[in-house]
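J.: Sharing a model prediction with you, sequence too.
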Amino acid sequence: MRTFTTFDDLQAASGTEIGTTEWITIDQKRVNEFAHATGDHQWIHVDVERAKTGPFGGTIAHGYLTLSLVPWLGSLLFHLETPGAKLNYGINKVRFPNPVLVGSRIRSTVTFKEVVDIPAGKQLTVGHVIEIDGQDKPACVAETVVLLLAD
């Protein structure tokens, strides 16, 4: 776990890999709860029997479920304790190259791509690559943007 308490610490980490999380298993309960929360009950996610004969041989996690895990996975690797508020500003890029079959294990590698000055403080661009155990192609590649406001 890395903790960043100053903008100088953050700037020094620009362009570096922060780390890789432990593996977590994506189970059907998590997928069903995400379907319930979002209203996305497409059968490839929630109908276990039908999905067995579908294109993936079983149910798959929603791409946006995988993406929604990015903040939590990041929190396993780093904490931002810089002065002032921290705001999710947006996402520059997101791709879902490979579906996550229910029962698969995933993990995330996080990189601080860029730290730039903005009038209110710093803007941090964070790269996330979520891989699937035993697969060559990742489940999700995303680039998020965080605003770190000065006190």
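T.: Now that the structure is in, tell me what you want to look at.
J.: drop to CA atoms for contacts and neighbour counts, all remaining ones
T.: OK.
J.: Return the residues in contact with Cys140.
T.: Residues in contact with Cys140 (CA atoms under 8 Å, 6 or more residues apart in numbering) are 63, 66-67, 94-98, 128-131.
J.: Presented hereafter is structure B, for comparison with structure A:
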Amino acid sequence: MTDPVPAVHAHGLDEIQALVGTELGPTPWCPFGTEELSRFTALGDEVRSGLSPAPTPDGVVGAAFALACGPQLGTSLVEFDGFAHGLNYGYNRVQVSGELPLGSRFRMRQIVVSAERTGAGVHVVARQAYEAEGADEPFCIALAVSRLFD
């Protein structure tokens, strides 16, 4: 098993572009138990994106929980310095190919796919792979989109 790694610091567009293709991670293990599921399902619909009030812990709910943790996990892997602020745009594409069992732990690895100057900022796309402890393959892969503003 690979140990968690400290966050990489990228200052400005050139240093972010230098990270393209580099795997960052993994993050520390995160629990997905009944307490985490209860707190997650207690959030309003604007956060849960239409999940039922008492969802069953299947692959979709586990992936939705993991994706909700994505922005925080991403900042534990890479910090973008030298910008006034950043915005998590969300996900371009999400592929759920397995389950995150209730009572398990998961972590994330991230690869910066692209970083491009757009107006007064930088548009960043990163491939996030979420893996359950003991699994051979990620249960969810997503393309996360962020915008950093000068």
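T.: Thanks, I have it. Fair warning: this is a prediction, and the values are worked out from it, not measured in the lab.
J.: before we move on, the earlier item: turn the contacts of Cys140 of the first structure into JSON lines, including secondary structure and neighbour count.
T.: As requested, those are exported to JSON lines (DSSP: H, G, I helix; E, B strand; the rest coil; neighbours: other CA atoms under 10 Å):
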{"residue": "Gly63", "secondary structure": "helix", "neighbour count": "17"}
{"residue": "Thr66", "secondary structure": "helix", "neighbour count": "18"}
{"residue": "Leu67", "secondary structure": "helix", "neighbour count": "18"}
{"residue": "Val94", "secondary structure": "strand", "neighbour count": "15"}
{"residue": "Arg95", "secondary structure": "strand", "neighbour count": "14"}
{"residue": "Phe96", "secondary structure": "coil", "neighbour count": "18"}
{"residue": "Pro97", "secondary structure": "coil", "neighbour count": "12"}
{"residue": "Asn98", "secondary structure": "coil", "neighbour count": "16"}
{"residue": "His128", "secondary structure": "strand", "neighbour count": "26"}
{"residue": "Val129", "secondary structure": "strand", "neighbour count": "19"}
{"residue": "Ile130", "secondary structure": "strand", "neighbour count": "26"}
{"residue": "Glu131", "secondary structure": "strand", "neighbour count": "21"}
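J.: Centre of the second structure to the edge, which residue is at the far end?
T.: Distance from the C-alpha centroid of the second structure peaks at Gly119, with 25.1 Å (CA atoms, centre = their mean).
J.: what about the closest residue to Gly103 of the second structure other than its chain neighbours, how many residues close to it?
T.: Nearest residue to Gly103 of the second structure, sequence neighbours excluded (CA to CA, 6 or more residues apart in numbering): Gly33, at 4.3 Å. By the criterion of other CA atoms under 10 Å, Gly33 of the second structure has 14 neighbours.
J.: hang on, isn't Glu137 of the second structure packed against Glu131?
T.: Yes - if you go by CA atoms under 8 Å, Glu137 of the second structure and Glu131 touch, sitting 6.6 Å apart.
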